[in-house]
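S.K.: Prediction below, plus the sequence it came from.
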Amino acid sequence: MLGIVLCSAFAYEMSMVIIFKLSFLVSCIKSY
């Protein structure tokens, strides 16, 4: 049970990092 919670929390953190990187990339493209 604890492993599932840790895996889901890790996947959530990774998805937030990916979303942050995508938004940063979009803002960089819009600035050009």
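M.R.: Noted; the coordinates are in hand.
S.K.: Going by C-alpha atoms from here, please, whenever you check contacts or count neighbours.
M.R.: OK.
S.K.: ok, and for stretch 18-32, which residues are buried?
M.R.: Residues of stretch 18-32 classed as buried by neighbour count (16 or more other Cα atoms under 10 Å): none.
S.K.: what about the helices in the protein?
M.R.: Counting by DSSP state H, the chain has helices at residues 2-31.
S.K.: Tell me how many other residues surround Ile4.
M.R.: 9 (other Cα atoms under 10 Å).
S.K.: let's bring in a second model and compare:
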Amino acid sequence: MGDLILFTVTLSTALDLVIVRAKVHINGTFKFNR
């Protein structure tokens, strides 16, 4: 049970990092285009 919780937390953290990186990349692209 603990492993499942740890896996879920790790997965959600990884997804958060990916989303943040995507937002930063999109913002940087928009600023660069302007």
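M.R.: Received the coordinates, thanks. Remember, it's a predicted structure, so these values are computed and weren't measured experimentally.
S.K.: Now do Cys7 of the first structure against Val17 of the first structure, distance only.
M.R.: Counting by Cα to Cα, to the nearest Å, the separation of Cys7 of the first structure from Val17 of the first structure is 15 Å.
S.K.: My error: substitute Gly3 of the first structure in the last question.
M.R.: 21 Å.
S.K.: between the two, who's got more neighbours?
M.R.: Neighbour totals were compared for Gly3 of the first structure and Val17, and Val17 leads with 12 against 8 (other Cα under 10 Å).
S.K.: Now stretch 4-13 of the second structure on the first structure. Mean distance?
M.R.: Compared with the first structure after the fit, stretch 4-13 of the second structure shows a mean deviation of 0.2 Å (mean Cα distance after the TM-score superposition for the first structure).
S.K.: Can you give me the buried ones in that stretch?
M.R.: Per 16+ other Cα under 10 Å, stretch 4-13 of the second structure contains no buried residues.
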